[in-house]
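Novice: Need the 3D shape of this:
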Amino acid sequence: MLQIAFIRENQEKVITALAKRNMDARSTVEEVVQLDEKRRATQVELDNTLSESNKFSKDIGELMKAGEKSKAEILKAKTVLLKEKSKDLSEKADILANELTQKLYTLPNLPADIVPEGKTPEDNVTTHQEGEIPVLHEGAQPHWDLVKKYDIIDFELGNKITGAGFPVYKGKGAKLQRALITYFLDKNTEAGYQEYQVPHLVNEASGYGTGQLPDKEGQMYHSTVDDLYLIPTAEVPVTNLFRDVILNENELPILCTAYTPCFRREAGSYGAHVRGLNRLHQFDKVEIVRIDHPEKSYEALEGMVEHVKSILQELKLPYRILRLCGGDMGFASALTYDFEVFSTAQDRWLEISSVSNFETFQSQRLKLRYRDQNGKTQLAHTLNGSSLALPRVLAGILENYQTPEGIVIPEVLRKYTGFDMID
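Specialist: Reported below is the predicted structural model:
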């Protein structure tokens, strides 16, 4: 969430920055400032009323001691009126504060200066590309045919049990999935990330804390009876471990990793581009989260990018990195790099990771702060990345490693799978 003081002092800067997201924010920004002015004026009036009431209470005591009971009774009557007024002002201040917060929730994060202009994914900028795209044998197949051929993932069985987008992994498919999860976690912990196991449902406060709520796209599954939400990513529960926390500066950075299933409704997703593992309602993902010092967060972001690169290099998958344009960035992000793996069988790039710096956007909502060396509290910066999302990594492995004899397992995974071929 953007800080109201910053908006108030930099209205045109905020409007210009959000225009990079193709958002005309002028009316919203002006409304936010007006609400804040009303809230502040109401608070001043409330403070003055309470001060006057307190003074009268003190004067009443002195008058009673002096035996001037009639004068004291007059002040008592005035005090009653002031208390009623302060109650009304307090309620008005609370209403204005809530209206202001709800309006601030509608404003996305400001893009960093290096975020490119653009409206669609076609406007994203490729910053790095690596790996040789394999030449497949004649008759090579996309993964949705391969999984049937080798009986390792059953989409129809998942549809029977739950519905479309909930596959069942079987045999070597399940073992390869488990191998990837363990490999990703091992890579992350070796890089200094502490592993967590976290709940797969979160409360409303957690959803607001990381910016998933209010859920404008209707992507979150909501258990209305208990008012809990199935997590769309481990980012939500892991980052909320630090909600309402004040850290010491010497505790930074904090590095976390977690494996969780992820749940996304993906409303309105249809067509060949979402076939098979390309788009699921439930999928597995290993996440990395950092809580960092504001002066070091962009250096940390580059380190996270290098970390994900090292994983893809070991898997020997052809990949590229995109710096997302303003129109394609997530709501809470200040800067995002997307990783995409090339699927030779589908002849297209598949997104497998997003690595983002949120600056203070989440920490403002979370009230996540650190105490600097002078004892002053400051908002920390939060970052997160997929390391990695499994479905499209798995699709890339199945398609790019296929041979006429079967699917070769990447060498780095063989100690986890216990086999080197799916045949």
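
Novice: Every contact and neighbour count from this point should use C-alpha atoms.
Specialist: Noted.

Novice: residues contacting the residue nearest to the spatial centre of the chain?
Specialist: By CA atoms, centre = their mean, the mean C-alpha position of the chain lies nearest to Thr210, the distance being 5.2 Å. With CA atoms under 8 Å, 6 or more residues apart in numbering as the criterion, the residues that contact Thr210 are 235-236, 239-240, 332, 362, 365-366.

Novice: Can you lay out those as TSV showing distance to Asn384 and secondary structure?
Specialist: Supplementary listing: the contacts of Thr210 in TSV, determined by distance: CA to CA, whole Å; DSSP: H, G, I helix; E, B strand; the rest coil:
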residue	distance to Asn384	secondary structure
Glu235	7	helix
Val236	10	helix
Thr239	9	helix
Asn240	12	helix
Ala332	11	coil
Gln362	11	helix
Arg365	16	helix
Leu366	15	helix
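
Novice: Let's see this one next, to set against the first:
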Amino acid sequence: MHDARTLIELGDEAVRRLARRGYTLDLAGLEALSARRNSSISRTDDLRAESKRVAAEVGRVAKETRGQGEEVEKLKTRAREIKDEIRTSESETEAAEDALREVLLAIPNLPDDEVPDGDSDADAVEVRRWGTPPEFGFEVRDHVDLGEATGILDFGRAAKLSGARFSVAKGPGAVLERALATFFLTMHTARHGYTEFSVPYLVTRETMTGTGQLPKFEEDLFRTGTADRSLYLIPTAEVSLTNLHADEMLDAGALPLAYTAYTPCFRSEAGSYGRDTRGLLRLHQFSKVEMVRFCREEESGAELELMVSHAENCLQALGLAYRVVRLAAGDMGFAARTTYDLEVWLPSQGTFREISSCSDCGTFQSRRAGIRAKDARGGRAQVATLNGSGLPIGRALAALLEQYQAEDGSVTIPEVLHPFTGFRRLLADGTTE
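Specialist: Presented below is the predicted three-dimensional model:
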């Protein structure tokens, strides 16, 4: 969330930058709401000051007149009137603050000027590539055909259980999913220095608001609960990990902090009907290892590059060809000011597809969630937050099956996974060796 004063001071610059991501900032309306809030606060403060003065005057006059006389009664009447006026003014202040907050919560983050123009993945700028996409002397099969032919993936039974956009993994398929998750977590904790967490999958509305999923994206979430308490299924562990420090004052000397977690993720995929309906690429429920970092705002750029390298290390260890792109301003997530996507090669589609998105959110989320830091001299500042996929299990499995397939329908397992799988190859009949 933005500080209203900062947006107003930026003025036309804020309007310009938000326009790059397709958002029209009503600067005049924001100024009016801010002025209304400030005026109401000032009036409340003035009334409280007057209340103290009148109370002191009542005491003085009462002492001089021994509590008798018309002047004392007038002062007491005025004291009661001021209390009523304070209550009214406090209500007006609360309403003004709520109205301003509602507007601010709907304004996306300001994109960095280095972010390219545009509003689709076609406008992304390629930064680098790693590995060579494999070439095959036979007709390649997609991960759905490979998974169903070997019996490790069953989308039919998943649909029977839950409907479209769900998957079931069986035998070596379930082992591969578990192996990928364990491998990613091991990379991030043992090699990259992240602290692993096990976090709730159901969170409050306030928690969702803290990272920017609410109020704007409610239709993308799964909501559950009772009549007196609603909870939301997390779309990513970023929500839980970032809000671990909601309304907290961190030790600036302890920054940066690096957290990771492996969780299921739940997304309604509203507005994506007809896109990637086949296979593991766009499910209502999937599993992912997430990375979250907290740092000083001036260090967030370097921290983003570091986080991207951590996701890249996982893909490189698996030997999966990929590229890194910088997203256009209008294609970034609501809370991001800069985003890099890692896109893995899918032979069946002959193109790169997103497997990780790493974003620098600056202080946007920390303002919403109330996360600050204090240094040894007592200085206080908002904390910058970053998040990234490190990596999703389903999309990694899809890329692995497709890039490592053989003509006989078997799939070679990357060497780094052997300690976690117990097998080196998945054979066409569903057995392993």
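
Novice: Can you give me the TM-score here?
Specialist: Structural agreement between the overlaid chains, expressed as a TM-score with TM-score structural alignment, normalised by the length of the first structure, amounts to 0.97; 421 aligned residues with a CA RMSD of 1.2 Å.

Novice: Quick check: of the contacts of Thr210 of the first structure, which has the highest neighbour count?
Specialist: Looking at those with neighbours defined as other CA atoms under 10 Å, the largest count falls to Gln362 at 28 neighbours.

Novice: and that residue, what pairs with it in the second structure?
Specialist: Counting by TM-score structural alignment, Gln362 of the first structure lines up with Gln365 in the second structure.

Novice: check contacts around its match.
Specialist: Contacts for Gln365 of the second structure were tallied using CA under 8 Å, 6+ apart; they are 1, 210-212, 335, 384-385.

Novice: Which members of those are the farthest-apart pair?
Specialist: Distance extremes for the contacts of Gln365 of the second structure: the farthest pair is Gly212 and Ala384 at 14.2 Å, using CA to CA.

Novice: quick one: the residue located most distally from the centre of the first structure from Gly61 of the first structure, how far?
Specialist: Each residue of the first structure has a distance to the centre, and by CA atoms, centre = their mean the biggest one is for Gly67: 65.6 Å. Computed as CA to CA, to the nearest Å, the Gly67 of the first structure to Gly61 of the first structure distance reads 10 Å.

Novice: Mind listing the shared neighbours of the two?
Specialist: Among the neighbours of Gly67 of the first structure, none is also in contact with Gly61 (CA under 8 Å, 6+ apart).

Novice: Please, where are all the helices along the stretch 151-300 of the first structure?
Specialist: Remark: helices of the stretch 151-300 of the first structure, listed N- to C-terminal, are 155-161, 171-190, 204-210, 235-239, 297-315; assignment by DSSP state H, counting those that start in this stretch.

Novice: so the fourth one aligns onto which residues of the second structure?
Specialist: Aligned using TM-score structural alignment, helix 235-239 of the first structure spans residues 238-242 in the second structure.

Novice: Also the last one?
Specialist: Under TM-score structural alignment, the match for helix 297-315 of the first structure in the second structure covers residues 300-318.

Novice: which ones are touching the aligned partner of Thr382 of the first structure in the second structure?
Specialist: Residue-level alignment of Thr382 of the first structure against the second structure, with TM-score structural alignment as criterion, gives Thr385. Thr385 of the second structure makes contact with 242, 292-295, 300, 360-363, 365-366 under the criterion CA under 8 Å, 6+ apart.

Novice: For Glu71 of the second structure, state which of those is nearest.
Specialist: Proximity to Glu71 of the second structure was ranked across these by CA to CA; first place goes to Ser366, at 53.0 Å.

Novice: excluding its backbone neighbours, what's nearest the closest one?
Specialist: Ranked by CA to CA, 6 or more residues apart in numbering and with sequence neighbours excluded, the top spatial neighbour of Ser366 of the second structure is Val383, at 5.9 Å.

Novice: mind listing what the one you found touches?
Specialist: If you count contacts by CA under 8 Å, 6+ apart, then Val383 of the second structure has 294-297, 362-363, 366, 371-373 around it.

Novice: Which of the residues you listed are retained in the first structure?
Specialist: When you map the contacts of Val383 of the second structure onto the first structure and apply both residues aligned by TM-score structural alignment, their matches' CA atoms under 8 Å, the shared contacts are 294-297, 362-363, 366, 371-373.

Novice: Narrow those residues to those in strands?
Specialist: In this view, those that belong to strands under DSSP state E are 294-295, 372-373.

Novice: Report the contact partners of the counterpart of Ile409 of the first structure in the second structure.
Specialist: Structural alignment places Ile409 of the first structure opposite Ile413 in the second structure (criterion: TM-score structural alignment). When contacts are counted by CA under 8 Å, 6+ apart, Ile413 of the second structure is found next to 400, 404, 423-426.

Novice: rerun that using 6 Å as the cut-off
Specialist: Contact analysis of Ile413 of the second structure by CA atoms under 6 Å, 6 or more residues apart in numbering lists 424-425.

Novice: how close does it sit to Ala190 of the second structure?
Specialist: 22 Å.

Novice: got it, and Ala336 of the second structure?
Specialist: 28 Å.

Novice: Looking at those two, which one has more neighbours?
Specialist: Under the neighbour definition other CA under 10 Å, Ala336 of the second structure and Ala190 were set side by side, and Ala336 has more, 25 against 10.

Novice: Helix, strand, or coil at that one?
Specialist: Here Ala336 of the second structure is recorded as coil under DSSP: H, G, I helix; E, B strand; the rest coil.

Novice: Tell me the counterpart of it in the first structure.
Specialist: Correspondence of Ala336 of the second structure to the first structure, assessed by TM-score structural alignment: Ser333.

Novice: ok now do its match, which residues does it touch?
Specialist: Listed by CA under 6 Å, 6+ apart, the contact set of Ser333 of the first structure reads 109, 357-358.
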